[in-house]
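J.: What shape does this take:
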Amino acid sequence: MAQKITDIPVTIETPAIKAKKKRSIAMGAAFLMAMAAVGPGFLTQTATFTGQMGANFGFAIGICILVDIVVQLNIWRIIIVSGKRAQVIANDVFPGLGYVLSFLVAVGGFFFNIGNIGGAGLGLNVLFGISPENGAIIAAAIAVKILIVKNALKAMDRTVMLLAVIKVGILAYILAIMKVPYAPAIHHTFMPTQINFYSIVTIVGGTVGGYISFAGGHRLLEGGLHGKENIKYVNEGALTGIGLASVIRIMLFLAGLAVVITGAKLNPANPAASIFQSAAGGFGYKFFGLLIFASGMSSIIGSTFTSTSFLDYAVGGKQEGAFKQYRTAFIIAFIVLSTAVFYFVGNPAQVLVVVGAANGFVLPIALTILLIASNRTKIMGTKYRHPLWLTITGWVVVLFMAFASVETVINLVH
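T.: This next block holds a predicted model:
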């Protein structure tokens, strides 16, 4: 006898189930942002500047964390309340501005992705002895598979969460076997004897600027969260991501400082590897391989997802379907081109530092656009008021980063 339609159990989404789903989306956004922020570029930049500045680099790490809080809370909130991607918001602020923002973010994301793929390839080289170039091809193929499967968002979330556990576990082990100079690190973080604006612009740009600023907000939108009623999940996701990224930043800085303070010199060709070799010899070098592979993979995913999301100007209806039709092609092209550049050009270590500085220049531009949008009822709605403290601190960050960027240019010229 055929089963009656009324006999088929129906799953009813209770408020608790809906809240659980939204929290899951927020955590996915948190881990995506956090892991994108601490990729191979961050490893290289942190090792490079710790080698040059010692404990004084803690001041730049501290500034980076403060800027991260202000930038992420502002950008995530503005994107979700408006229900629009950053480039669409920019076009609403001034016609054509969204295309400029997309260009700046996508180009920066592309160059970072070259380093991300190179980092993952280097990790496979350290772990299994295959060439970094062939390792890069393998890493690229894995990333493409994760990003184009049927349930890509879920696969992406689970992958970056696993990679986060690997990163924290490795750094915790390295710190456990080293003699970490906590006192000098804390002292010079709050009372530096040397302030290097280039290091600040680079580390902020490499871990907060460019595509990384928008990774979480765009992931929330992709998961279906938008509107003022979802601000709670914006705060949960942003603060979780910032906290996780900050912990990893501090751990890597302390590991590098523990090596530098002994008088050891980091290899400029691969400064991050020097930290792990000094800490645990050949075993530590293998750990470095696993860490940079995890960092590279998580950042390939974050960079590709966010950079290609800037090609989507749809605001609903048929437009969204048209973009989704070509999304797979965009993802594959982005990763293949990044891999090809690495394969034929080679070691991107210096590129990662320079691109980090360039993204530091993009940050005040991008944040300015969204802060202007935050007070426009046409974009945000008539019932929303952006918190005054976020507006004020947001403009402070814009002014500080603009000043630091100009100082960097002046110092480089002279």
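J.: C-alpha only now, for contacts and for neighbours.
T.: Noted.
J.: Tell me how many other residues surround residue 329.
T.: Residue 329: 11 surrounding residues under other CA atoms under 10 Å.
J.: helix or strand for it, which one?
T.: helix 318-345 (DSSP states H and E).
J.: ok, and for that helix, which residues are buried?
T.: Using 16 or more other CA atoms under 10 Å as the test for burial, helix 318-345 gives 323, 327-328, 330-332, 334-336, 338-343.
J.: need the next SSE after it, C-terminal direction.
T.: Defined by DSSP H and E, the subsequent element after helix 318-345 is helix 349-373.
J.: Which other helices and strands does that following helix contact?
T.: For helix 349-373, the packing partners by 3 or more CA pairs under 8 Å, 6 or more residues apart in numbering; DSSP states H and E come out as helix 40-53, helix 57-82, helix 86-93, helix 97-128, helix 197-207, helix 388-413.
J.: ok, 7 Å please
T.: helix 40-53, helix 86-93, helix 97-128, helix 197-207, helix 388-413 (3 or more CA pairs under 7 Å, 6 or more residues apart in numbering; DSSP states H and E).
J.: Run the angle between the longest one and helix 349-373 for me.
T.: Going back to what we said before, that points to helix 97-128. Orientation check (axes from the mean of the first three to the mean of the last three CA atoms, to 10 degrees): helix 97-128 against helix 349-373 gives 150 degrees.
J.: any idea which helix is longest in this structure?
T.: helix 271-309 (DSSP state H).
J.: What residues of it count as buried?
T.: Buried residues in helix 271-309, counting neighbours by 16+ other CA under 10 Å, are found at 271-279, 284-309.
J.: Not counting sequence-adjacent ones, nearest residue to residue 118?
T.: residue 136 (5.8 Å; CA to CA, 6 or more residues apart in numbering).
J.: Next, the second sequence, to be compared with the first:
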Amino acid sequence: MADHTMITNTSKQQKQKGKLGIILGAIFIMATSAIGPGFLTQTTVFTEKFLANFAFAILASIIIDIGAQVNIWRIIAVSRKRGQDIANMVVPGLGYFIAILIVFGGFAFNIGNVGGAGLGLNVIFGVSPTTGAIISAILAIIVFSLKEAGKAMDLIAQILGGIMIILIGYVTLISNPPYGEVIIKSVFPDDYSILFLPMITLIGGTVGGYITFAGGHRLLDAGITGEENIPYVNRASILGILVTGVMRVLLFLAVLGVVVANHKLDPANPAADVFKIALGDLGYKFFGIVLWSAAITSVIGAAYTSVSFLRSLHPFFDKYNNYIIMAFILISTLIFALVGKPVKTLVLAGSLNGLILPLTLGSILFASRNKKIVGENYQHPTWMIIFGFVAVIITAYAGWVSLQGIADLWK
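T.: Got it, this is the predicted structure:
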């Protein structure tokens, strides 16, 4: 009897450990999907332009991101349905429209992600960016060819996410930014109105498009769903945003410390210049590691999540899911080899991605009170719905204002 009890307890511990691993994987898949080459570029460009005032945009975006992501992940978990299926039940055909937007948006971003991975290996080893992109794409394809692709994806996201935080944190310490001014400006910036474009860009890059569904769909695929798992889903959704936020804050502080010391960043590769100015040639290698880590995890996350929006459109996509993911990565790589990715394009892509959020989040919020979707017993918290609609209104308005800012930035 004692042996049976011991085996049962061991089995429960293994299941709990497995669940924790999946939840951590979902947290880092979402976070590292957001932390791509565009993340590094956008944060650096806006920090140089707005200085300590950019802290307000970061803080506001983190609060809005949490409101958006908690709502989305909870409804996915409770309904046991993917985002596009939920939207279709709210308005017939809406899910298909959202799926098309997200798949094409994810595809465009993945071209930049593959390019970023190529540039990362170029910095580290000196290979050409195209060669580096091909090598990185092959590695990403290998991940999805494995029998335990989900576990491999989770582990890679956690390890590379940790490496990025450590390296950028070290650069932040060396650059010695003005912490006191940052704290003040995070609440009282010089001009609130000029921060709409950076705020919507950060939101778009963190929970816009496919990104906020990355972790939610990962939990769904792993079977962590239903009301009994809501506490896990809540914590995972918030921690995913906070991991991204920590990374954003550290990079912002590192850039700010360099810029306030009167260093002018190279517009062709501003993020790399920050690392090089702070730590010399070693810093440049650090940047290569950070860039490659950010890019390869985003390649994996973007491909996995974008293709997940196709799985319910036709049985073919569900049956050959991993093969379609591999094709997604392969085609992105081929297009990068022919097109490339300028800095301003990444900033523009982040801004436009943020314009999708009011549509996706809005459909989720309407679904939260639809008993056919969430079940008869589930009651979505009213305060959460209010929080979500505030996020919808702010992002819709900020997105409209940002369209004018995008035109100015492009000049």
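J.: tell me the most buried of the helices and strands packed on helix 349-373 of structure 1?
T.: Highest mean neighbour count among these (mean count of other CA atoms under 10 Å): helix 197-207, with a mean of 28.
J.: In structure 2, point out the residues matching it.
T.: Residues 196-206 of structure 2 are where helix 197-207 of structure 1 lands when matched by TM-score structural alignment.
J.: now stretch 88-102 of structure 1
T.: Per the alignment by TM-score structural alignment, stretch 88-102 of structure 1 matches residues 85-99 in structure 2.
J.: which outside residues touch that stretch?
T.: The contact list for stretch 85-99 of structure 2 (CA atoms under 7 Å, 6 or more residues apart in numbering) reads 84, 309, 363-364, 366-367.
J.: Equivalent analysis for stretch 260-271 of structure 2, please.
T.: Applying CA under 7 Å, 6+ apart, the contact partners of stretch 260-271 of structure 2 are 40-41, 44, 273.
J.: let's go with 6 Å and repeat that
T.: 44, 273 (CA atoms under 6 Å, 6 or more residues apart in numbering).
J.: Relative to residue 106 of structure 1, which of the buried residues of helix 318-345 of structure 1 is nearest.
T.: Residue 106 of structure 1 lies nearest to residue 334 out of the buried residues of helix 318-345 of structure 1, by CA to CA, at 9.7 Å.
J.: circling back: just the buried ones out of the contacts of stretch 85-99 of structure 2, please.
T.: For those, buried by 16+ other CA under 10 Å: 84, 309, 363-364, 367.
J.: Could you dump these into JSON lines and include distance to residue 342 of structure 2?
T.: Compiled in JSON lines, these are given as follows (distance: CA to CA, whole Å):
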{"residue": "84", "distance to residue 342 of structure 2": "31"}
{"residue": "309", "distance to residue 342 of structure 2": "28"}
{"residue": "363", "distance to residue 342 of structure 2": "33"}
{"residue": "364", "distance to residue 342 of structure 2": "34"}
{"residue": "367", "distance to residue 342 of structure 2": "39"}
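J.: right, and the pair among these with maximum separation?
T.: Longest span within those, CA to CA: 309 and 367, 17.5 Å.
J.: between the longest helix of structure 1 and helix 40-53, how many degrees?
T.: Helix 271-309 of structure 1 runs at 140 degrees relative to helix 40-53, counting by the same axes, to 10 degrees.
J.: Looking for the alignment partner of residue 56 of structure 2 in structure 1.
T.: Aligned partner of residue 56 of structure 2 by TM-score structural alignment: residue 59.
J.: so that match sits right up against residue 186, yeah?
T.: No - under the criterion of CA atoms under 6 Å, residue 59 of structure 1 is not in contact with residue 186, lying 9.1 Å apart.
J.: More neighbours: those two, which one.
T.: Using other CA under 10 Å, the more surrounded residue of residue 59 of structure 1 and residue 186 is residue 59, with 24 against 15.
J.: so who does the more buried one touch?
T.: So residue 59 of structure 1 contacts residue 189 (CA under 6 Å, 6+ apart).
J.: From residue 222 of structure 1, how far off is it?
T.: The gap separating residue 59 of structure 1 from residue 222 of structure 1 is 35 Å, by CA to CA, to the nearest Å.
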